[in-house]
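Chemist: Build the 3D model from these lines:
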Amino acid sequence: MTPRKNPDKKKIICIGTSTGGPRALQVVLSQLPKELDATIVIVQHMPPKFTKSLADRLNTICDIEVKEAEDGESLKEGTAYIAPGGRHMTIVQTGGRAKVKILDSPTVNGHRPSVDVLFNSIHNLSNFDKIAVIMTGMGADGAAGLVELKKESSVYAIAESKETCIVYGMPNAAIATNQVDSIAKLDDIAETILKYIR
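Modeler: Have a look, this model is predicted:
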C-alpha cells in the first residue's frame, strides 16, 4: 500500500549509501530536475574531506544544486546536502524551518556519518512527506532508522535492487525489515522518487 502524501506538506528525500555510492548518487541525482519540489539529504559513508570533492563534482553534472552540508544552514528545495565525511548529519526543525545540525557524537553501526542517525532525526520533522532511499553499501546502516521512520504514514521507502548494487548489504537489510514500499534498479530510482512526489 502506497503511503498517503499530502500536497500541502513539504517533501524531503533522505538517501543512504556506502560502497559504490558515489556512482549511484551520480546516476540518481543527475536525473532529478532543477525545479525539484523537494530537499535531498544524503549520507554517503566517507572519511573527512572526500565528501566536499564528491559534492563539488556532482554539482557540476547535475541540474539540482549539490553541496556538502554545513552546520546551521536552512534546507532549500532543489538542493542536495551531503553529510560531511567523519561527522553525523541530523535535521532539526526550528520555527517551522528545517535546518542542518552537524554532530561529532560517537559512531553508530561503526559509521560516522550514519544513515540511522539521519533517519532518526528526520522522523521528528513535522509537516513533511518523507522519501527514504537505501542504495548500494555494505552492512545494515539505515535499516533501524527506516523502521523508526515508518512509524508514521507519510514515509515512502525505496531500496535499490540486487541487480544493480555493487554491494547488496544495506538495501537487503532494509528490505528484510518489511518496511520498503518499492524495490527499483538504480536507473529507475529517480523516476520512482518523482512519481511519488508529483
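
Chemist: all contacts plus neighbour counts: C-alpha atoms, from now on.
Modeler: Fine.

Chemist: A helix includes Q93, no?
Modeler: No: according to DSSP: H, G, I helix; E, B strand; the rest coil, the state of Q93 is strand, so it is not within a helix.

Chemist: Spit out the contact partners of it.
Modeler: Contact analysis of Q93 by C-alpha atoms under 8 Å, 6 or more residues apart in numbering lists K99, L125.

Chemist: Would you do the same for the sequence below? I want to compare the two.
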Amino acid sequence: MMTVRVLIVDDSATMRSLIAATLRQDPEIEVLGFANDPLEAREAIKKLNPDVITLDVEMPRMNGLEFLEKIMRLRPTPVVMVSTLTQAGADTTLAALELGAVDCVGKPSGGATAAEAFADLAQKVKSAARSNVRPFAGPVKPHEGHADYKANDCILAIGSSTGGVEALMTILSAFPRNCPPTVITQHMPAAFTKSFAARLDRVSDAHVEEASDGARLAPGRVYLAPGGETHLEVASKTAPMCRLKHSDTVNGHRPSVDVLFESVAALGRPAVGVILTGMGRDGAKGLLAMRQGGARTLGQDEASCVVYGMPKAALEIGAVETQAPLPRLAAAMLNLCAATEPQRSV
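Modeler: Predicted structure coming up:
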C-alpha cells in the first residue's frame, strides 16, 4: 500500500486542523507537516519533499498563484487547491488549475460541515499523487483555428474531469467560429462553471457559455454543464437543445458525463463523443452507447492526461475508437465531425 505524504499550506490554523483531521482518517495518507504561507511552504517542501501539497488560494507574504507558478516551473508537484466558494475564489482557483494544479476543493460554507465540504478531499489527494504533473508551459492563448472547417449538423459531446481545465482550454482555443454544436460536462463545483465558461469563451473563436435549459444547439455554440444541481442532456432529434435535469448523482457525479453521452446516443443523430483526462469511470458506458449507435469516438491518450482514468476505462470496454494526444485532439474532433454523414430529412 502506497502512503501519500501531504504538506498542508493555509494561513488559518483552524483550516489546517480541519484538513489534517480529514486526511488522517485515510490510512493511505500521511500528513507530513504544515505551512502558514508560501515562504514557510518553500522551506517545508525542500525539507519534507511531499507527494502532494494542499494549497490555500489566499495567503499572506506571497500571492498563492505566484507561489504555485514557481512550484510548477521549478519543482513540479501535485497540488490540490483549497478555495472559498465565492466568485473571487472561483476565479483564482480556475487560474490555479490553468497553472497546473491538479484539482480543487471548496472550503466549508453556507452551513456545510467540514465532513461535507471535504468528503472527497482524500480521494482527490490520492488521485493527485498518481497524476502526470508537468512543468508550467505558459498560459493558453487563442491561436488560429481551423478556418477551413465546414459546419454540418454533427453534435460534438465532450466529457472531462481532473485535468480538464487545461485540456478544454487547449482544445477550445483552436476551435473555429463555426465549430460543431458542442456540449461539455466537466466535473466541477457549482461555483466555478460560469467563470470557467467565461474563461473558455475568451480563448476561443467560438461562443462558449454555461448551459441553460432550452438553449438551442447550433454551429459556433459551445455549452458547458452547470455544476452541482443538474445533469446536462441533449433533447429533441429534430431541433437539439440543452436540457438540465434534476436527478440523483450518477457515478458519484452531478453533472455526469454518462448522462450527457447517453442522451446524445439516444437521439440517433450524427455525433462525435470525446472523453478526456479524469479520475474514475464516468463517461465510459455512455461513450460505448454512442459508438454502438454509430457515433465516432475519441479518447485522450495516457501520456497527455493528468489522470488517465476515464479514457482508460472507456478504452477497456471498447468505447474509444482511437486515442490522440491533447495537442492533436481539436483537429481530430473537427475532422471526425466534418466526415460524418449529414442528417437526412424523412
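
Chemist: in the stretch 151-300 of the second structure, which spans are helices?
Modeler: Along the stretch 151-300 of the second structure, the segments classed as helices by DSSP state H, counting those that start in this stretch run 164-172, 190-203, 257-267, 284-292.

Chemist: As CSV, the ones you listed with distance to E302 of the second structure and mean neighbour count would be great.
Modeler: Putting those into CSV (distance: least, C-alpha to C-alpha, whole Å; neighbours: other C-alpha atoms under 10 Å) gives the following:
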stretch, distance to E302 of the second structure, mean neighbour count
helix 164-172, 13, 23
helix 190-203, 24, 20
helix 257-267, 19, 25
helix 284-292, 15, 24
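
Chemist: okay, the ones you listed in a markdown table with distance to V52 of the second structure next?
Modeler: Putting those into a markdown table (distance: least, C-alpha to C-alpha, whole Å) gives the following:
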| stretch | distance to V52 of the second structure |
| --- | --- |
| helix 164-172 | 19 |
| helix 190-203 | 23 |
| helix 257-267 | 27 |
| helix 284-292 | 28 |
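
Chemist: Identify whichever of these lies nearest to A129 of the second structure.
Modeler: Comparison of these against A129 of the second structure by C-alpha to C-alpha identifies helix 164-172 as nearest, at 16.8 Å.

Chemist: Provide the aligned range in the first structure for the closest one.
Modeler: Mapped onto the first structure with TM-score structural alignment as the criterion, helix 164-172 of the second structure occupies residues 21-29.

Chemist: Leaving out chain neighbours, which residue sits closest to the aligned partner of L149 of the first structure in the second structure?
Modeler: Under the alignment defined by TM-score structural alignment, L149 of the first structure is paired with M290 of the second structure. Counting by C-alpha to C-alpha, 6 or more residues apart in numbering, the nearest residue to M290 of the second structure once its immediate chain neighbours are dropped is A265, at 4.5 Å.

Chemist: where's the counterpart of that neighbour in the first structure relative to K162 of the first structure, distance?
Modeler: When the two structures are superposed using TM-score structural alignment, A265 of the second structure falls opposite H123 in the first structure. Counting by C-alpha to C-alpha, to the nearest Å, the gap from H123 of the first structure to K162 of the first structure is 27 Å.

Chemist: Same question for T19 of the first structure.
Modeler: 14 Å.

Chemist: So which of the two has more stuff around it?
Modeler: T19 (21 against 18; other C-alpha atoms under 10 Å).

Chemist: Spit out the contact partners of the closest residue to that one other than its chain neighbours.
Modeler: In space, and not counting its chain neighbours, T19 of the first structure is closest to G137: 4.4 Å by C-alpha to C-alpha, 6+ apart. G137 of the first structure makes contact with T17, S18, T19, G20, G21, C165, I166, V167, Y168, G169, M170, P171, according to C-alpha under 8 Å, 6+ apart.

Chemist: Need the nearest residue in space to the fifth one, chain neighbours excluded.
Modeler: Beyond its immediate neighbours in the sequence, the residue positioned closest to G21 of the first structure (C-alpha to C-alpha, 6+ apart) is T136, lying 6.1 Å away.

Chemist: In the second structure, what sits opposite the one you found in the alignment?
Modeler: Counting by TM-score structural alignment, T136 of the first structure lines up with T277 in the second structure.

Chemist: Its match: how many residues sit nearby?
Modeler: Under the neighbour criterion other C-alpha under 10 Å, T277 of the second structure is assigned a count of 29.

Chemist: I'd like to know how far it sits from L260 of the second structure.
Modeler: 16 Å.

Chemist: which stretch among the helices of the stretch 151-300 of the second structure comes nearest L32 of the second structure?
Modeler: In this view, these are compared for proximity to L32 of the second structure by C-alpha to C-alpha, and helix 164-172 is the closest at 28.5 Å.

Chemist: any idea of the angle that closest one forms with helix 190-203?
Modeler: Going by axes from the mean of the first three to the mean of the last three C-alpha atoms, to 10 degrees, helix 164-172 of the second structure is angled at 30 degrees with respect to helix 190-203.

Chemist: Can you get me a residue count around the aligned residue in the second structure for L186 of the first structure?
Modeler: Using TM-score structural alignment as the criterion, L186 of the first structure maps onto L326 of the second structure. Using other C-alpha under 10 Å, the number of residues around L326 of the second structure comes to 23.

Chemist: Could you do the one 5 residues further on as well?
Modeler: Residues lying near A331 of the second structure (other C-alpha under 10 Å) number 18.

Chemist: hang on, it in a strand?
Modeler: No: assigned with three-state DSSP, A331 of the second structure falls outside any strand and is helix.

Chemist: From A324 of the second structure, how far off is it?
Modeler: Here A331 of the second structure is placed at a distance of 10 Å from A324 of the second structure (C-alpha to C-alpha).

Chemist: Kindly report the same for V79 of the second structure.
Modeler: In this structure, V79 of the second structure and A324 of the second structure are 26 Å apart, going by C-alpha to C-alpha.

Chemist: of those two, who's got more company?
Modeler: For V79 of the second structure against A324, the residue with the higher neighbour count under other C-alpha under 10 Å is V79, and the figures read 28 against 18.

Chemist: Map that one across to the first structure for me.
Modeler: Counting by TM-score structural alignment, V79 of the second structure has no partner.

Chemist: Am I right that V79 of the second structure is in contact with G64?
Modeler: No: applying C-alpha atoms under 8 Å, one finds V79 of the second structure not in contact with G64, separated by 11.6 Å.

Chemist: which neighbours do these two share?
Modeler: Common neighbours of V79 of the second structure and G64 are listed as L55 (criterion: C-alpha under 8 Å, 6+ apart).
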